[in-house]
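**Q** Pasting a predicted model and its sequence here:
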Amino acid sequence: MKLEQVKEIANAVLYEGYLLYPYRQSALKNRTRWTFGAVYPREYSEANGGMEPWTMHTECLVEGQAGDISLDVTVRFLHLLVRTVVQPELAKDDRLEANASEWSLASRLAGEPLQEGVEREVSVMGLSLRNLLAHPWRVTIEFPASRTVEYPANAAATEIIREQQALSGAFILAAEQVDTDLFKLSIEIENTTLETGSVTSRRDIVLLQSFVSTHTILQVRQGSFISLLEPPEEVQTFVRECQNIRTWPVLVGNEGERNTMLSSPIILYDYPQIAPESPGPLFDGSEIDEILSLRILTLTDEEKVQMRQDERTREILERTEALTPEQFMKLHGTIRELRPITEGEIE
């Protein structure tokens, strides 16, 4: 399976919990980020007794000839930023007056700075297994701080400021031979962003310096991965010795293919698939697409304005409003497989 196809599945992990219905950050449940797989800065983690871990560890098995096998490894996560809308003083006064009669906490939070996520990925390609057996391979993760200012054409805001803090860390690849033509791979992801030890109580602040929704894509050439869920009997002992901490690797691709693995903070089965009936992500795998889509259509104009503030939730809104009756019918349900029922099953 091509990397871009794998990313379609991986993005379901990347954005799970990014924002929940009603898809506006002023909603109370969206004041806390519900994404999985956060790798926190080491200083912050150690200052808080290790309650929020600063590493993520994957182990899996690959079989083949060591001299032939090469690997591609990609670590992906979200890098959060703060988006602040600077409004004219008159607009601020009007908004405060309008909210003075509102008892809703969400209304009072609507004008606060918002968080957005930027996709980050760091890759190493064509890494020889033979070289990896000789010594571990360290790949640096480094993204600088940034600040951008946008001057929108409309009069609702004079400036939109996006600020992002620096991130630094690494992932370390290692391999060892455990049997004839059988090897164990390990990937350790570390967040070593500095000057975070003093942030001890505000999770929302430290997430700005964390790897959020972290996951790893592994691809092998001239070799095959072993399923950790349904391994052959002869390798089950080696599978049990694999340690996966805060993540779990599964095979991805077409049924039977064994050249790609996705190590995800959300436990999946081998060969996860995006339902063909789904028109696109809704960031909430625990809900039913049809119900969420219908609920989105009931949002007020004011709620839709807030939903449009984030690029990704704006895409959800526009896609949902464009759904045809035929597409809605597909969301209602489908039958994947039919088989005859035997007489014994009826009893």
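**A** Right, received. Where do you want to start?
**Q** C-alpha only now, for contacts and for neighbours.
**A** Will do.
**Q** so who does the nearest residue to Phe211 once chain neighbours are set aside touch?
**A** Take Phe211 and drop its neighbours on the chain: the residue closest to it by Cα to Cα, 6 or more residues apart in numbering is Val39, 5.0 Å away. Under the criterion of Cα atoms under 8 Å, 6 or more residues apart in numbering, the contact partners of Val39 comprise Glu52, Pro53, Trp54, Thr55, Met56, Glu190, Asn191, Ser210, Phe211, Val212, Thr214.
**Q** Is it correct that the first one is in contact with Glu43?
**A** Going back to what we said before, that points to Glu52. No - between Glu52 and Glu43 no contact is recorded; they are 10.6 Å apart, counting by Cα atoms under 8 Å.
**Q** Now, the contacts of Val39 that are in strands?
**A** With strands defined by DSSP state E, the entries of the contacts of Val39 inside them are Thr55, Met56, Glu190, Asn191, Val212, Thr214.
**Q** which one of the residues you listed is nearest Leu28?
**A** Using Cα to Cα, the shortest approach to Leu28 within the ones in strands among the contacts of Val39 belongs to Val212, at 20.4 Å.
**Q** tell me which residues in stretch 171-190 are buried?
**A** Neighbour counts over stretch 171-190 (16 or more other Cα atoms under 10 Å) mark 171, 173-176, 182-190 as buried.
**Q** Let me fix that, I meant to ask about stretch 288-295.
**A** Asp289, Glu290, Leu292, Ser293.
**Q** any idea how far it is from the chain center?
**A** Relative to its parent chain, stretch 288-295 has a centroid offset of 21 Å by Cα atoms, centre = their mean, to the nearest Å.
**Q** what residues does that stretch touch?
**A** Contacts of stretch 288-295 (Cα under 8 Å, 6+ apart): Tyr21, Ser278, Leu282, Thr320, Phe328, Leu331, His332.
**Q** Compare those residues and tell me which is most surrounded.
**A** Across the contacts of stretch 288-295, the neighbour count under other Cα atoms under 10 Å reaches its highest value at Leu282, namely 27 neighbours.
**Q** Quick check: the nearest residue to that one once chain neighbours are set aside vs Leu20, distance?
**A** Here the nearest residue to Leu282 in space, its sequence neighbours aside, is Ile316; by Cα to Cα, 6+ apart that works out to 6.8 Å. Note on Ile316: its distance to Leu20, by Cα to Cα, to the nearest Å, is 11 Å.
**Q** go on, Ile245?
**A** Taken as Cα to Cα, the span from Ile245 to Leu20 is 26 Å.
**Q** Put this next to the previous one:
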Amino acid sequence: MDIDAARTIADTVLGAGPVLRPYRAAGHRDPSRWRCGVLMPADRAADDESLSAVAQTECLVEAAGHVRVRVLLRFLQVRRRTVYRWLPEQGRFKAVGSLDVDGTAIASWDEPVEHEMCFEVDDVTLRGAGARHTVRVPGGFDRTELHDSRGALVGQMVRQRRPLCAMLNVSAQPVPAPRPALRLRVWVENRTRAGADGDEVALTTALVASHLILSVEGGAFVSMVDPPGWATEAAESCANVGLWPVLAGPPGRHDTLLATPRILADHPGDLPDSAVDELLRLRDLAG
């Protein structure tokens, strides 16, 4: 199985937006930099048709016997970093956009925190009621004092992230086809509550750059980009929402599948630097 290869291409394609996008001090909290694969909290998505809390991928698995499926759910969490200046005359800290410490600018910023959860589903569960998993990410708070070269207190940096809750569902059903095959469905929903906070705060309860890496034992994934003739009709009946599945790993391998919010070709491999630069350029033009 080529899990590592799938991770590499996912990190390259999805990381080009939220992680590598250049910093711009004029808009240090730019929501558009987190636009790719965003699953917003369910309560916020219910109030805005342009937002979604749910993503789903469906694909075909050719399998004559027992199969076991491994699902990796991967996403970024937005961690808020706020910089404060120490005001000695007032005995308090004041939030600032940027603080100069010995010639180095330390900015308030939104940082990505990577998460990866792995779930395995056996054949009996898969073909029966399916498997449901609750995904929980605890919140966090960290405070770091900032001192200059003389040791004097000049400020502090606070990092804070909110708890997240999501639901993952994995199921499969036989499909009518000349060969024995299953329609595998993986569905994920962000069930975090954003509350009454504004869009900028609600983003800290989102699942960003959400994607899936699937692997199978005892079966083989069927290409959804160019399905063989016997599977064409079944492939067309698959419903993908916010995720597009492609075969991962080297050509000829059919045991690993990558489902991302970006449309890729089968067996995408490692993207060259020029492709990453192009993704960045298109991203900046779009946002």
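**A** Received the coordinates, thanks. Bear in mind the structure is a predicted one, so any value in this text is a computation, not a measurement.
**Q** what residues are up against Gly17 of structure 2?
**A** The neighbours of Gly17 of structure 2, taking Cα under 8 Å, 6+ apart as the test, are Arg33, Trp34, Arg35, Cys36, Leu279, Leu280, Arg283.
**Q** Alignment lookup: Ser168 of structure 1 to structure 2.
**A** Pairing criterion TM-score structural alignment: the partner of Ser168 of structure 1 within structure 2 is identified as Cys165.
**Q** The helix or strand harbouring that match packs against which elements?
**A** Taking DSSP states H and E as the criterion, Cys165 of structure 2 maps to strand 164-174. Packed against strand 164-174 of structure 2, as judged by 3 or more Cα pairs under 8 Å, 6 or more residues apart in numbering; DSSP states H and E, are the following elements: helix 123-127, strand 131-137, strand 181-190.
**Q** check contacts around Gly111 of structure 1.
**A** Counting by Cα under 8 Å, 6+ apart, Gly111 of structure 1 touches Val85.
**Q** could you pull out the strands for the stretch 151-300 of structure 1?
**A** 159-164, 167-179, 182-191, 212-221, 224-225, 248-251, 260-264 (DSSP state E, counting those that start in this stretch).
**Q** Including distance to Glu63 of structure 1, could the ones you listed go into TSV?
**A** Putting the strands of the stretch 151-300 of structure 1 into TSV (distance: least, Cα to Cα, whole Å) gives the following:
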stretch	distance to Glu63 of structure 1
strand 159-164	42
strand 167-179	9
strand 182-191	4
strand 212-221	10
strand 224-225	5
strand 248-251	14
strand 260-264	13
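**Q** which one of the ones you listed lies closest to Leu96 of structure 1?
**A** Across those, Leu96 of structure 1 has its closest neighbour in strand 159-164 (18.8 Å, Cα to Cα).
**Q** Mean per-residue distance, that closest one versus structure 2.
**A** Once the two are superposed, strand 159-164 of structure 1 sits an average of 0.9 Å from its aligned residues in structure 2 (mean Cα distance after the TM-score superposition for structure 1).
**Q** In structure 2, what range does the longest strand anywhere in structure 1 match?
**A** Under DSSP E, the strand in structure 1 containing the largest number of residues is strand 70-86. Mapping strand 70-86 of structure 1 onto structure 2 (TM-score structural alignment) gives residues 68-84.
**Q** buried residues in the matching stretch?
**A** By neighbour count with 16+ other Cα under 10 Å, stretch 68-84 of structure 2 contains the buried residues 68-84.
**Q** So what does Ala45 of structure 2 match up with in structure 1?
**A** Looking across to structure 1 (by TM-score structural alignment), Ala45 of structure 2 lines up with Ser45.
**Q** Need the three-state assignment for that match.
**A** With DSSP: H, G, I helix; E, B strand; the rest coil as the basis, Ser45 of structure 1 sits in helix.
**Q** rewinding a little: relative to strand 70-86, how tilted is the very next helix or strand once past the longest strand of structure 1?
**A** Of the helices and strands lying after strand 70-86 of structure 1 in sequence (DSSP H and E), the nearest is helix 89-99. Computed with axes from the mean of the first three to the mean of the last three Cα atoms, to 10 degrees, the direction of helix 89-99 of structure 1 lies at 90 degrees from that of strand 70-86.
**Q** Only the buried residues of the helix or strand following helix 89-99 of structure 1, if you could.
**A** Moving toward the C-terminus from helix 89-99 of structure 1, the next helix or strand (DSSP H and E) is helix 105-109. Residues of helix 105-109 of structure 1 classed as buried under the neighbour-count rule (16+ other Cα under 10 Å) are Ala106.
**Q** ok, now stretch 29-37 of structure 2?
**A** Buried positions in stretch 29-37 of structure 2, judged by neighbour count with 16+ other Cα under 10 Å: Arg29, Asp30, Arg33, Trp34, Arg35, Cys36, Gly37.
**Q** surely the last one meets Leu212?
**A** What that stands for is Gly37 of structure 2. No - under the criterion of Cα under 8 Å, Gly37 of structure 2 makes no contact with Leu212, lying 11.1 Å away.
**Q** intersection of neighbour lists for the two?
**A** By the contact definition Cα under 8 Å, 6+ apart, Gly37 of structure 2 and Leu212 are jointly contacted by Thr260.
**Q** ok now do Asn254 of structure 1, which residues does it touch?
**A** Taking Cα under 8 Å, 6+ apart, we find Asn254 of structure 1 in contact with Met1, Tyr271.
**Q** and it, what pairs with it in structure 2?
**A** In structure 2, the residue paired with Asn254 of structure 1 is Pro250, using TM-score structural alignment.
**Q** now do Pro272 of structure 1
**A** With the correspondence set by TM-score structural alignment, Pro272 of structure 1 lines up against Pro268 in structure 2.
**Q** Neighbours of its match, how many?
**A** Pro268 of structure 2 has 18 neighbouring residues, counting by other Cα under 10 Å.
**Q** surely it meets Leu257?
**A** No - counting by Cα under 8 Å, Pro268 of structure 2 sits too far from Leu257 to count as a contact (10.9 Å).
**Q** picking that back up, pull out the buried members of the ones in strands among the contacts of Val39 of structure 1.
**A** Buried among those (16+ other Cα under 10 Å): Thr55, Met56, Glu190, Asn191, Val212, Thr214.
**Q** Tell me who's in contact with Trp86 of structure 2.
**A** Arg92, Phe93, Lys94, Leu153, Val154, Gly155, Gln156 are the contacts of Trp86 of structure 2 under Cα under 8 Å, 6+ apart.
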